[in-house]
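Student: can't give you the sequence, but here's the structure:
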């Protein structure tokens, strides 16, 4: 049984997709051990509570230095003894010690087809604003392993979504969530839970 910890900063729609996926059997061999947010008011914490999932807030604002926060944050994650960490809209820089400890055991969902519209400064609506400003015809989402860079780790799954005339950033964001994010994040967790994913030479290989 794969134990996962989900890290969230906001509403937790991707967390909900994971909760539903586990409940419906789309994500097999998996249990959500805990949910951690950096934001005490994150609706994601309420979602966790409603489904009886242990949760807590660890905010950088509550510590006198980033170093102390990083240490306490890693302690909080370790306490759940996760096999996999899932970043589901988590807007805090991951401590280097955590990346090292959970190498190829931490994944992130990003709302674009990496390497487009990713890296520093590209998060949330900013991704979709940039995509529309560039006039792309196809948007999408990517699930990737987390490494020391921003959105630079090995890519696990991607799914494309059509951009339509008249799209606003908000409309495109919603379509990317519904048609891509909420599908490929549960799928990636299920593949990992069933031993179907390996990293070789910095790239993901699927094991049949």
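Tutor: Received, thanks. Since the model is a prediction, treat every value here as computed from it, not as a measurement.
Student: hey, let's count contacts and neighbours off CA atoms from now on
Tutor: OK.
Student: show me the strands in this structure, by range?
Tutor: 2-8, 30-37, 55-57, 84-87, 106-110, 138-145, 155-162, 197-200, 203-206 (DSSP state E).
Student: try this one next to it:
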């Protein structure tokens, strides 16, 4: 059984997709051990509680400096002894110590087809604003392992979504969530839980 921690900063729509897909049996061999947020007002914490999942907040506002926060966050995460950490809209920079400790055991969902519209500064609506400003006809989402870079880790799954005339960043964000993010993040967890993903030469090899 794959024990996962889901890290979230906001509403938790991707968390909800994971909860639903586990309940439906689409994700197998997996349980959510804890949901951790840096934001005590994150609705994701409420979603976790409603599903009977332990919900914890570790906020940087409660610590004197970022180093103290990082240490406490890692200590909290470690205490649940999870196999996989899932970043589902988590807007905190992951400290190098955590990346090293959980090498190839942290995955992230990014709302574009990496390497387009990713890296420093590309998060949330900014990704979709960038795609629309460039006039791309296809965008999508990517699930990747987290390494020391920003959106540079091995790519596990990608799904394309068409850009339509008249799209606003908000409309495009919603379509990418519904058609890509909520599909491939649960799928990636299912594949990892069933031993279908390995990392070789900094590339993720997926056996479907």
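Tutor: That came through fine. Keep in mind that what you see is a predicted model, and the values were worked out from it rather than measured.
Student: thinking again about what came up before, columns distance to residue 94 of the first structure and mean neighbour count on top of the strands of the first structure, output as CSV?
Tutor: Below are those laid out as CSV (distance: least, C-alpha to C-alpha, whole Å; neighbours: other C-alpha atoms under 10 Å):
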stretch, distance to residue 94 of the first structure, mean neighbour count
strand 2-8, 10, 23
strand 30-37, 13, 23
strand 55-57, 15, 18
strand 84-87, 10, 25
strand 106-110, 10, 24
strand 138-145, 12, 24
strand 155-162, 18, 19
strand 197-200, 20, 14
strand 203-206, 21, 14
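Student: now those as JSON lines including distance to residue 177 of the first structure?
Tutor: Formatted as JSON lines, these follow (distance: least, C-alpha to C-alpha, whole Å):
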{"stretch": "strand 2-8", "distance to residue 177 of the first structure": "15"}
{"stretch": "strand 30-37", "distance to residue 177 of the first structure": "20"}
{"stretch": "strand 55-57", "distance to residue 177 of the first structure": "23"}
{"stretch": "strand 84-87", "distance to residue 177 of the first structure": "15"}
{"stretch": "strand 106-110", "distance to residue 177 of the first structure": "10"}
{"stretch": "strand 138-145", "distance to residue 177 of the first structure": "8"}
{"stretch": "strand 155-162", "distance to residue 177 of the first structure": "10"}
{"stretch": "strand 197-200", "distance to residue 177 of the first structure": "23"}
{"stretch": "strand 203-206", "distance to residue 177 of the first structure": "23"}
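Student: tell me the contacts of the nearest residue to residue 89 of the second structure once chain neighbours are set aside?
Tutor: Sequence neighbours aside, residue 8 is the residue nearest to residue 89 of the second structure in space, at 5.3 Å (criterion: C-alpha to C-alpha, 6 or more residues apart in numbering). By C-alpha atoms under 8 Å, 6 or more residues apart in numbering, the contact list for residue 8 of the second structure reads 15, 35, 36, 37, 38, 42, 44, 87, 88, 89, 90, 91.
Student: let me know the closest of those residues to residue 65 of the second structure.
Tutor: Closest approach between the contacts of residue 8 of the second structure and residue 65 of the second structure, by C-alpha to C-alpha: residue 38, at 14.1 Å.
Student: would you agree that closest one is in contact with residue 44?
Tutor: No: taking contacts as C-alpha atoms under 8 Å, residue 38 of the second structure lies outside contact range of residue 44: 10.9 Å.
Student: helices along the second structure, start to end?
Tutor: 13-24, 43-50, 66-78, 96-101, 125-134, 169-176, 182-193 (DSSP state H).
Student: so which of the ones you listed is nearest residue 206 of the second structure?
Tutor: helix 182-193 (7.8 Å).
Student: which other residues reach that closest one?
Tutor: So helix 182-193 of the second structure is contacted by 1-2, 14, 17-18, 21, 26-30, 109, 142-143, 156-159, 197, 206, 208 (C-alpha under 8 Å, 6+ apart).
Student: coming back round to it: and for residue 38 and residue 44 of the second structure, which residues touch both?
Tutor: 8, 9.
Student: neighbour count winner among those two?
Tutor: residue 44 (27 against 21; other C-alpha atoms under 10 Å).
Student: aligned partner of the more buried one in the first structure?
Tutor: Counting by TM-score structural alignment, residue 44 of the second structure lines up with residue 44 in the first structure.
Student: so its match sits against residue 15, correct?
Tutor: Yes: using C-alpha under 8 Å, residue 44 of the first structure is in contact with residue 15, at 7.1 Å.
Student: and stretch 156-172 of the first structure, how far out from the chain's middle?
Tutor: What separates the centre of stretch 156-172 of the first structure from the centre of its chain is 18 Å, taken as C-alpha atoms, centre = their mean, to the nearest Å.
Student: got a list of contacts for stretch 199-206 of the second structure?
Tutor: With C-alpha under 8 Å, 6+ apart, stretch 199-206 of the second structure has contacts from 104, 153, 154, 155, 156, 191, 196, 197, 198.
Student: measure it end to end?
Tutor: End-to-end distance of stretch 199-206 of the second structure (C-alpha to C-alpha, to the nearest Å): 9 Å.
Student: and for stretch 78-90 of the second structure?
Tutor: 17 Å.
Student: report the contact partners of residue 84 of the first structure.
Tutor: Contacts of residue 84 of the first structure (C-alpha under 8 Å, 6+ apart): 2, 3, 4, 5, 102, 105, 106, 107.
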